[in-house]
Each structure stands twice: as C-alpha cells, then as structure tokens.
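[1] sequence and predicted structure, then a few things I'm wondering about:
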Amino acid sequence: MRHTLPIAPQFYVTAPQPCPYLEGRMERKLFTALQGDDAARLNDSLSQQGFRRSQNVLYRPSCADCAACLSARIDVSQFQPSKNHKRTSRRNRDLLRRATSPWATEAQYALFREYLEARHADGGMADMDVFEFAAMIEETPIRSRVIEYSDPGQEALIGVSLTDVLEDGLSMVYSFYTPDRPQASLGTYMILDHIDIAREAGLPYVYLGYWVPGSPKMGYKARFSGLEVYRNGEWSPMTDPEAYEDEMHPLSADPIAEQVANLHLPDRRASGG
C-alpha cells in the first residue's frame, strides 16, 4: 500500500526589527520558501492558517512577546454593506476593472510611487525601485492576477491590486491607489469589488492580510461585516475589537517550535503506479 507523506518545508525566523504597527514593539516573522510543484497547495494550506505571501515566501508574524497581528478575511456569505460602503460603491460605480496576468508596467510603478510618497513615505517599501517592484508583482509561483482600475475613456490607472487566487478565496496581497481622490475611498472600494469578484466566482472568502488591535492603520478592516480573524488555531467571527487587546500580553505568544509543530501541512501527491 502506498502512503502519502506531508510536505516538509523548512521554517525560519527573522531577526527582530521595529514593529510597523505598534510603537515601541519589535516584530519577528516565521517564514518558509514557496517553491516546487506543490507551491499552490502549500500556499492554500498555510493561508488558511494565517500566513501571507510575499513573492516566493510565506510568512506569519511570530513575535516573542506579542500576538497582536491577526490574519483577517471576509466571509462573503456574511458580508452586508454598511451605508458608508454603499456610498463608496456609488461614488466609484463608473470605474473600469481590468484583470491581467502578473506583469509589472511603468504605469503601475508610477502610481505605486505616488501612493507611497503620500501614504507611507517612511515605511519599509519607501525605497523600492522599479526592479524590486517588478519582482513583487511578477515573482509568484501560484495563480495571481493584477486587478487594475481606471476611469472610463482614460488610460491613467487610479488603483491596482495584486491578488492571489486561492482554493477558497481571493487574497489581496498588496493594493495601492491614487492619493488624489481621498473622498472616493478607493482602498475600501477595491475590497468591496473583490467581494463581488469572489461572489461571482463562487469563492467563500476575501483575505485582507493582518488586522492589529490598537493600530489606527488597520482600523478600517474591522468595519467590514462578516470579518473573521485567525486566533488560537482557528477562524472565528470578529467580535468587539476591544476584546482582542489581550493579544498584546507578553505571555500571549506560543514558542516557535510549538507554532511549527501545530501547523497542518498538505500531503504529497502519491507518485508512481
């Protein structure tokens, strides 16, 4: 009888560095390479356990004394747009959406630079050059798409999302948009549009990355109904955001070895006859 064996990727931990979300804290990431014939299956499995993709790497925050970063996704079946969401959809209803293969363009990079300079001038991506940007877009071993948004009759881009297609949803890897339309709430609109895309494709979830209690940068994610967070090894509906403050307690993080031991990895496909 032939048995299948679990994929056994090697996991590593980054050196501590200043946390981009909570002042005075240090962040650390658990990560593994995403490569080979089983890359898509590994990405699907670990995404369902709170990991995110960055090029050919899957990572999850694994800080020594903090577990505040919680992976967040929207359950499409439970999402109900708020009044503000409906207004945002109406403001942007004439925008054109175009889905393309993950190929970087000069127009994308120009918009990316405008976005960073206006919103994240002191962030970790501020010094990214055109080659690094191209790598971010193009270096993907799985099924990815670039979703572009523009005005009717105009070639200029106003929004872009690098989006992975998972077995159970869409993962918004990175989004950026023009800073010249603050009233349009383009970031929120792109999430709303991805909910529509997922619903049309019969995919149950839209993965949004991490929600961090106490971080103003992440507050907007808690305003989507149907939001779930990955906590204590399982997905659960978001409750009162203030109920998650205990995740910043020094004893809230499990040891690295325990985290890795508790991961569920996909089985290798049986080979041969």
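    Received the coordinates, thanks. Numbers count the residues shown, from 1 in each chain.
[2] please count neighbours and contacts with C-alpha atoms only from this point.
    OK.
[3] which of the residues in stretch 130-149 are buried?
    Along stretch 130-149, these residues count as buried under the neighbour rule (16 or more other Cα atoms under 10 Å): 130, 133-142, 144-149.
[4] just stretch 174-193 next, same as before
    Burial within stretch 174-193, assessed by neighbour count using 16+ other Cα under 10 Å, is assigned to 174-179, 184-192.
[5] next: stretch 208-220.
    Across stretch 208-220, burial judged by 16+ other Cα under 10 Å covers 208, 209, 210, 211, 212, 213, 214, 218.
[6] ok, the residue lying closest to residue 116 once chain neighbours are set aside - contacts?
    Leaving aside its sequence neighbours, residue 116 sits nearest to residue 126 (Cα to Cα, 6 or more residues apart in numbering; 6.2 Å). With contacts defined as Cα atoms under 8 Å, 6 or more residues apart in numbering, residue 126 is in contact with 116, 117, 120.
[7] same thing but at 10 Å, please
    With Cα atoms under 10 Å, 6 or more residues apart in numbering as the criterion, the residues that contact residue 126 are 112, 113, 115, 116, 117, 119, 120.
[8] ok, second structure coming up, stack it against the first:
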Amino acid sequence: MRHTLPIAPQFYVTAPQPCPYLEGRMERKLFTALQGDGAEKLNNALSKQGFRRSQNVLYRPSCADCSACLSARIRVADFAPSKSQKRVIKKNANLVRSASSPWATESQYALFRDYLDSRHATGGMADMDLFEFAAMVEETPIRTRLIEYRDKEQPAIADPYDGLRAVCLTDVLDDGLSMVYSFFAPELMKNSLGTYLILDHVQIARELDLPYVYLGYWVPGSEKMGYKANFKGVEIFRDGAWEALSHPDDYTSEINPLTVSPIAEQVSRIKLPES
C-alpha cells in the first residue's frame, strides 16, 4: 500500500513595488496558495497570524525595512459604539442587509466602478474589468458570503445599481468574520458607509456568536487606513501575538530594518494547521 504525505504550503515573496499606504516606500508580501482540501483550515490558521485572503492566495506584508502594516481585528465582546458611530448607524437606518453566495452581478460591478473612479482612480484595481471583478468575487475555495446593502426607501427604477448601495465580500472563519473587500456608492460618502459596514459586521458576528471581526491592515501614519483605530476593542497582530491597540500615537511608521526578521525566520514561525 502506498502512503502519501500531506504537502506543506510553500511560501514565496513578491518583488518590491510602490507602497499603497505610505508615500515613497516599497512594499513586499509573503504569500502562499490557498487550495485543496485543507484550504479552510489553512485560511483559519493563517488569518489568526496576520494573513489576508485575495482570491486563492493568502498574504502578509513582509517589507525589507518597514513593519508599519499591522493586522487588525475587533474583539466583539469588548466593542461598544461611540457617539459618532451611533450617529452613523442612525444615518444608515434605511439600508437593508442581505447575504448570498459569492456571485458577481452587473449592478455590483457598476457600483464597484463608480467607487474606484471616485476614490481609487490611480490604484492597482483601477483597470479591473467585469471578468476580473467576477474572479475577485467568485474565486474562493472557502466559506465566503457576499453581503449586499440596499436602500429600502428608494425604488430601483432607473437606478444603475439596481437599488444597491454597498457591498462587502466576507469570509466566515472559525473565530470570526474577515472583511475581504468592500465598496459603496460614492455619493453616500457623507454617510460614512465604510464605518457603517464595519459596525454592521460586528452585529453579524454577534448574531453568529463569533468573537472577532477581521479588518485587514491598520497603518500608523496613513490617512487612508487610520479610521480602523477608531473602534473600541481593536487588537493588532505584532511580534507574533495579538495585543490590544493602545493610543495610535504610540505606534510608529518609521523605517527600521532591525524590526524586520529575515524571510526564512518569518516562515519558520508560522503555525500550520494539523493535518
């Protein structure tokens, strides 16, 4: 009888490219493929160690001389909305949430395009066409949901978004929800929809009895990512462990090569799920 040993994930490093968060810096990512029967367990294990999913890849920043990017999550049990966040919830009370399997539609893409053109016209996703958008949404080997928000007070007639106002691609982990990517109608920016989506995901996690909502990366010194520090109960992943976020000014985005471990050492510290 022939026995085959399970194949351990292989880790790779991307070539340096301009950092999207801090001007004048170069970013580099450590990544591995997310595939096969063990994809769910691998995603659960690596998400707890600061990795994020993009389609069939799990990645984590591994820049040569900078360690500013810190994975962030909200401890649901410790979260309580601030006064301003309560106002955001009230502003968006007209939105109705629905969840479905990850399946891309033309109305989603229309909303996505307007969102990019308004907020990220020069970003890495600016040229994404409908087929690439569909791949981003649909190519997932794990339990993923597409959470849509529609305006219950506004008819969908003559609406290019078919009543859609916001969308979030969300992974369901064994210990929480991971907000993979979200976008919303640019004309509703004044309603703080980005903040509202996080607040609503905290509520969904409570309904599902899940302890965390994973937010992606918080970057001190980046205006684009600074809002993630405004939520009570935020933890960051630093030096191999989760810790409560203290005052944002206590963290630095200064370049310091001594804070970055060699790639081989980083990989050796990754805890893989048991076969």
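    That came through fine. The structure presented is a predicted model; accordingly, all values stated were derived computationally and were not measured.
[9] quick TM-score on the pair, please.
    Remark: TM-score between the superposed chains equals 0.95 [TM-score structural alignment, normalised by the length of structure 1]; 264 aligned residues with a Cα RMSD of 1.2 Å.
[10] one step back: how near is the residue nearest to residue 116 of structure 1 to residue 104 of structure 1?
    Plainly put, residue 126 of structure 1 is 18 Å away from residue 104 of structure 1 if you go by Cα to Cα, to the nearest Å.
[11] repeat for residue 196 of structure 1
    When distances are taken as Cα to Cα, residue 196 of structure 1 and residue 104 of structure 1 turn out to be 25 Å apart.
[12] residue 231 of structure 2 contacts residue 86, doesn't it?
    No. The pair residue 231 of structure 2 and residue 86 fails to qualify as a contact (Cα atoms under 10 Å) at a distance of 11.8 Å.
[13] so for these two, which residues contact both of them?
    Between them, residue 231 of structure 2 and residue 86 share these contacting residues under Cα under 10 Å, 6+ apart: 80, 199.
[14] who's more crowded, the two?
    Taking other Cα atoms under 10 Å, residue 231 of structure 2 and residue 86 do not tie; residue 231 has more neighbours (20 against 13).
[15] residue range for stretch 54-62 of structure 2 in structure 1?
    Stretch 54-62 of structure 2 lines up with residues 54-62 of structure 1 when matched by TM-score structural alignment.
[16] the matching stretch: how far from the chain's middle?
    Its chain's C-alpha centre and that of stretch 54-62 of structure 1 lie 10 Å apart, by Cα atoms, centre = their mean, to the nearest Å.
[17] ok, stretch 262-269 of structure 1 next?
    Its chain's average C-alpha position is 21 Å from that of stretch 262-269 of structure 1, according to Cα atoms, centre = their mean.
[18] one more: stretch 96-103 of structure 2?
    The answer for stretch 96-103 of structure 2 is 17 Å, by Cα atoms, centre = their mean.
[19] cool, stretch 250-270 of structure 1 as well?
    Using Cα atoms, centre = their mean, we find the averaged C-alpha position of stretch 250-270 of structure 1 to lie 20 Å away from the chain's own average C-alpha position.
[20] by contact count, what packs against the strand or helix carrying residue 134 of structure 1?
    The secondary structure element spanning residue 134 of structure 1 is helix 130-138 (assigned by DSSP states H and E). Secondary structure elements in contact with helix 130-138 of structure 1, counted by 3 or more Cα pairs under 10 Å, 6 or more residues apart in numbering; DSSP states H and E, are strand 52-54, helix 106-119, strand 144-150, strand 157-166, strand 169-177.
[21] can you list these in CSV and add distance to residue 22 of structure 1?
    As requested, those are arranged in CSV below (distance: least, Cα to Cα, whole Å):
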stretch, distance to residue 22 of structure 1
strand 52-54, 19
helix 106-119, 17
strand 144-150, 30
strand 157-166, 25
strand 169-177, 20
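[22] check the mean deviation of the strand or helix carrying residue 12 of structure 1 from structure 2.
    Using DSSP H and E, residue 12 of structure 1 maps to strand 11-13. Comparison of strand 11-13 of structure 1 with structure 2 after fitting gives an average deviation of 0.3 Å (mean Cα distance after the TM-score superposition for structure 1).
[23] which residue numbers in structure 2 go with that strand?
    Matched against structure 2 by TM-score structural alignment, strand 11-13 of structure 1 falls on residues 11-13.
[24] the matching stretch: how far from the chain's middle?
    Going by Cα atoms, centre = their mean, the spacing between the C-alpha centre of stretch 11-13 of structure 2 and its chain's C-alpha centre is 20 Å.
[25] related to what we said a few turns ago, using the three-state scheme, assign the residue mapped onto the residue nearest to residue 116 of structure 1 from structure 2.
    Structural alignment (TM-score structural alignment) places residue 126 of structure 1 against residue 126 in structure 2. State at residue 126 of structure 2, reduced to three classes by DSSP: H, G, I helix; E, B strand; the rest coil: coil.
[26] hang on, residue 65 of structure 1 packs against residue 251?
    Yes. Using Cα under 10 Å as the test, residue 65 of structure 1 is close enough to residue 251 to be in contact (6.2 Å).
[27] my guess is residue 31 of structure 1 contacts residue 43. True?
    No. Using Cα under 10 Å, residue 31 of structure 1 and residue 43 do not qualify as a contacting pair, with a distance of 11.9 Å.
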